[in-house]
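Chemist: Give me coordinates for this.
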Amino acid sequence: MVSSYLVTIYMYTFSPKYLYRVPAVKPPTLENLRELSQSMGLQCTDVDLRVYLEYITGTLRGYDRISQMVGPLLPVKYPRTPGYWKCDIKGSDNGRLSGKTIGIKDNVAVAGVPMMNGSKLLEGYTPEFDATVVTRILDAGGRILGKTNCEDLCCCFNSFTNATGPTLNPHDRSRSSGGSSSGSAALVAAGEIDLAIGGDQGGSIRIPASWCGIVGLKPTFGLVPYTGACAIEITLDHLGPMARNVYDCALLLEVISGLDGNNDSRQSSSVQVPEYTKQLKTEMAGKKIALITEGFACCERDVQDVVRETALKLTTKGAVVEEISIPLHKDGNAICSAIGLEGAYNCLYKGNGTGYHWKGYYPSSMQEALTKGFNLRPQDMSETFKGAVLFGAFIQKNYQNKFYSKAQNLNIMLTAAYNKVLEEYDVLLMPTSTYTASKLPKKDSTLKERLKMDSGMELNCIPFNCTGHPAITINAGTSIYGLPVGLMIVGRHFDEVKVLQIAYAYEQLQKI
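Modeler: I've put the predicted structure just below:
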């Protein structure tokens, strides 16, 4: 971890005789360099180290200059009544979201509103900037009513790790809402807000949307800017819309999508944003839908049955629904887990929620707050994140980036496997979660039991965070236990129109 003094801003200290400045970075001593040389096996002599000491001290003058300079800030365009969790921020007097109330997942910055990202580590932090998606919502006339609960550092697929307590499923308060966008899904499902922003690195929009019976879309990687949100792994990070119906989901997607200048290197210059809401209605005759065999095989039987029955309904409108095998889908979880676990260790933990080596806007105050949290109270990390950090540290120490790199290479194969089927079919279809909302852990549950509750439901969701394909979940019906079952539709990169059209067609059939 970076020592706390590395992020200390230039300070001015008064004395009776003179004013002097404390350097932004405390220069090393010869002993510091000697210890580093020994630990790294560099075999530097003291003569060498004295030369390096002079060189490093000179280089640090540049750090002093950086510390003095004032960087750009993301704009804060609208007055607000901040509150804590709940707030009231009214945007433009007119726009596409006029009259809509919105909740913002608590890994996304809203200026003047405290942000915890579900964790004690960020307790006391209040951003001074609005994330890009927040500004776009307000520009479109939306009214933000608060931050929504999320799981601790967004690192759990269940809904019991938030530092303030579990998020209860509105369909059955003894059950989980799913994670990590747990509060967004629960509040939309309960009718407390119209729309919500969710975040998705492995299913964190789609799993809670599925378990709460609403619509949730993980867009194509890079369609929606991530600027101003806390990152987990920059090759997996997505923000997206959550709503009670497909139309509202498409509406929010229209508002938050599009290029964000040079702020987010996740984005490509080829990003285009059509008017999704005007293209929802289309003829289903001739549309080809591929049911992915491996996507059904990993699910509980009642989940399979509900999704399969719903999937076949579009044949009555002339669509072609066929079952197709993509064997590599079974390896998607292993591939994405290697990227996600090692990536989270380097980007979220060592990189303090920002990571390194990418061009764009770094939310430095958020990074500094996480640095402080990791340094001063690491014991307050959630159990699930402690496991991820232990795993990441072990792999990095013994294997460096070997498996992360190989997994990224295998992801090229995985992406190609889906793309090959999507050349012939309009979309892929499978259950969203492998099972319905699980019971929340009991007070006397063991660590082993709680960790087990954070795995298995994501098997169909997580591969598409790696490959970046757009994926939407809609409610397909209810299980034998009366719980919502999600149906996931996956499309070609940047073909959200087709994904939304087919989701909309299913939604209309469900009303009949």
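Chemist: Only C-alpha atoms from now on, for both contacts and neighbour counts.
Modeler: Will do.
Chemist: Before we go further, P241 is sitting in a helix, right?
Modeler: No - per DSSP: H, G, I helix; E, B strand; the rest coil, P241 lies outside any helix segment and is strand.
Chemist: Isn't it up against C249?
Modeler: Yes - the pair P241 / C249 is scored as a contact, 5.6 Å apart, by Cα atoms under 8 Å.
Chemist: more neighbours, the two?
Modeler: P241 (28 against 25; other Cα atoms under 10 Å).
Chemist: For the stretch 301-450 of the chain, which segments count as strands?
Modeler: 320-324, 427-431 (DSSP state E, counting those that start in this stretch).
Chemist: next one: the last one to chain centre, how far?
Modeler: Which is strand 427-431. 21 Å (Cα atoms, centre = their mean, to the nearest Å).
Chemist: The residue lying closest to P27 once chain neighbours are set aside and M40, how far apart?
Modeler: In this structure, P27 finds its nearest non-sequential neighbour in T57, 6.1 Å apart by Cα to Cα, 6 or more residues apart in numbering. Using Cα to Cα, to the nearest Å, one obtains 20 Å as the distance from T57 to M40.
Chemist: what about the residue nearest to P27, which helix or strand?
Modeler: Taking DSSP states H and E as the criterion, the element that holds T57 is helix 46-68.
Chemist: downstream neighbour of that helix in the secondary structure list?
Modeler: strand 86-90.
Chemist: Quick check: buried residues in that next one?
Modeler: Within strand 86-90, the residues scored as buried using 16 or more other Cα atoms under 10 Å are K86, C87, I89, K90.
Chemist: this one next, for a side-by-side:
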Amino acid sequence: MSIKRPTVEEVKTAALEIGIHFTESEATTYHKLMQGQLDAFDLVDSMDIQLPEVKYPRHSGIKPSSENNPYNAWAVKTTIQGASDGKLSGKTIAIKDNVCVAGVPMSNGTSILEGYIPDVDATIVQRFLDEGGTILGKSNCEYYCASGGSHTSHNGYVENPTVPGFNAGGSSSGSSALVAAGIVDMATGGDQGGSIRIPASYCGIVGLKPTHGLVPYTGVFAVELTLDHAGPITRTVADNALMLEVMAGADGLDPRQKGAVSQPYSEAVNKGVKGLRVGIVPEGFGTPGAEIEVDERVMEAAKKLEAKGAIIHTISIPLHAVGAAIWTPIFLEGTYDLMMRNNSYGTNMKGLFVEGLMDAQSNWKEKADELSETMKLGMLTGHFTSSRTKGRYYGKAQNLNRLMTADYDRALSEVDVLLMPTTPMAATRLPEKDAGAEEIIARAFEMVGNTAPTCATGHPSISVPVGKTSDDRPIGAMLIAKYHDEMTLFSAAQVLEASYS
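Modeler: Next up is the predicted model:
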């Protein structure tokens, strides 16, 4: 199929869009000159590309009825059986609906992508199947993954199975609900501001945001290249370590990765914490909206680590207190540029471009009025600031991010792991269906203060349950480690898990 050739008048119009004022004669000249360059586009269009092989048979699946979809956690149910044996043999897996599974519909929680069916498996999907896992379907997620609450998906609210009527957390809402309810053993999550760790905390399960670039993002709907993380959500620390073993490592296709290597994370699970230096970060406690019980339970978790031989310190990270503010321009302007203006791929990067996904995403403006309240606000702010200030604030935030990263690195040179609440509050009630934009936005972003900073810095962090509030809402503690030191995270997380089992 040939690329559509412009008319002379369209050349003049396109030139005006980039500030060039052609006369009729100049437009005619440049119209002719463009033809040879556009011939190259035609040649590219006529050539075949080599996509990764889709190895395992599957059917497109079904959208389950409400009776067969407890907590509204499934987007699509199907069954894809992997290899006959492997590390994940006997394990059932839910794939967050921002991840490509060939032949199975993918909506990313939106109305905009409805009807899109990927023709490739994401790298992590292929790895699960090669290691014998069984995929049971796609889990619901929030609209374009832009919410820490479970109430913004086009597919409806996702309910917390641990505390009925309450928020399951987001954006990996369906994944966490399915794991917490025991419907699957493990699920994928994505984390640009806390979207693995927030729902894990709210649902009382284990969620890990790995080191940036450790897990390939190939075939996952991109949000912002410097913030994108994919990781495991499980009921136990042991399963989390096992799942990461399969997910991690370079695939040669993701530009976020730089020599990423998987490690035998399962070996860390029973190593204990004797001599481990744990730093309590005061800036992570008593934050806006914090519940006293949450802070108290996390401090008690530190004492449990100390009782098992850890050495407890208090260590300040001053820039953590403003970390969410530093993250905000990066998230809003970067997301608007990559995800919306450039259809989730853009330019200036190598890797696997999923052309069908780009085509499906390119229609978003036609349905912009259907965006969630969180997306409308985020895109409005991101567009306004980036277009009026020439990207200055994105750049300054990234410069400040270097300082915040150094602040974390300094702290982690003095201790082995950092400790703070995952979220300042336990799960909140789901908004009423007719809630206004103010409440919807509040319930979507009130909890990101501790999780967002490490998305910007890229340090690995894990949420592990450390008890409940007096009204039985789960509480998560977050541990943060040096780059590529997930082994230490799993050792400490397992000790905490054992202390509360």
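Chemist: What TM-score do the two superposed chains give?
Modeler: Superposed pair, TM-score by TM-score structural alignment, normalised by the length of structure 2: 0.95. Supporting alignment: 486 aligned residues with a Cα RMSD of 1.3 Å.
Chemist: that older thread, and which of the buried residues of strand 86-90 of structure 1 is nearest R173 of structure 1?
Modeler: Checking the buried residues of strand 86-90 of structure 1 against R173 of structure 1 with Cα to Cα, the nearest one is K86 at 21.5 Å.
Chemist: Please tell me how far that closest one sits from A243 of structure 1.
Modeler: 19 Å.
Chemist: average gap between the helix holding T57 of structure 1 and structure 2?
Modeler: Taken against structure 2, helix 46-68 of structure 1 registers an average deviation of 1.9 Å after superposition, with mean Cα distance after the TM-score superposition for structure 1.
Chemist: what's that helix packed up against?
Modeler: Here helix 46-68 of structure 1 is seen to pack against helix 30-40 when contacts are counted using 3 or more Cα pairs under 8 Å, 6 or more residues apart in numbering; DSSP states H and E.
Chemist: what's the mean distance for the helix it packs on versus structure 2?
Modeler: With mean Cα distance after the TM-score superposition for structure 1, helix 30-40 of structure 1 averages 3.4 Å from its match.
Chemist: So for that helix, what gets flagged as buried?
Modeler: Quick answer for helix 30-40 of structure 1 (16+ other Cα under 10 Å): L33, R34.
Chemist: got the angle for that helix vs helix 46-68?
Modeler: Put simply, helix 30-40 of structure 1 runs at 110 degrees to helix 46-68, going by axes from the mean of the first three to the mean of the last three Cα atoms, to 10 degrees.
Chemist: residues in contact with helix 30-40 of structure 1?
Modeler: If you take Cα atoms under 8 Å, 6 or more residues apart in numbering as the criterion, helix 30-40 of structure 1 is touched by Q43, C44, D46, L49, R50, L53.
Chemist: please redo it, this time with the cut-off set to 10 Å
Modeler: G41, L42, Q43, C44, T45, D46, D48, L49, R50, Y52, L53, E54 (Cα atoms under 10 Å, 6 or more residues apart in numbering).
Chemist: Looking at the residues you listed, spot the one nearest V188 of structure 1.
Modeler: G41 (55.7 Å).
Chemist: all strands in the stretch 101-250 of structure 1, in order from the N-terminus.
Modeler: Going by DSSP E, counting those that start in this stretch, the stretch 101-250 of structure 1 shows strands at 101-105, 143-148, 168-169, 172-176, 195-199, 215-218, 239-243.
Chemist: from these, which stretch is densest packed?
Modeler: strand 215-218 (a mean of 34; mean count of other Cα atoms under 10 Å).
Chemist: In structure 2, which residue range corresponds to that strand?
Modeler: Alignment note (TM-score structural alignment): strand 215-218 of structure 1 is matched to residues 206-209 of structure 2.
Chemist: for stretch 244-253 of structure 1, same thing?
Modeler: The alignment of stretch 244-253 of structure 1 onto structure 2 (TM-score structural alignment) covers residues 235-244.
Chemist: Which residue comes closest to L88 of structure 2 once chain neighbours are left out?
Modeler: Closest to L88 of structure 2 by Cα to Cα, 6+ apart is G133, at 4.7 Å.
Chemist: How about H493 of structure 1?
Modeler: Using Cα to Cα, 6+ apart, the nearest residue to H493 of structure 1 is H469, at 5.1 Å.
Chemist: Could you measure from that neighbour over to F494 of structure 1?
Modeler: 8 Å.
Chemist: what do you get for D444 of structure 1?
Modeler: 46 Å.
Chemist: sorry, back to before: overlap of the contact sets of H469 and F494 of structure 1?
Modeler: P219, T220, F221.
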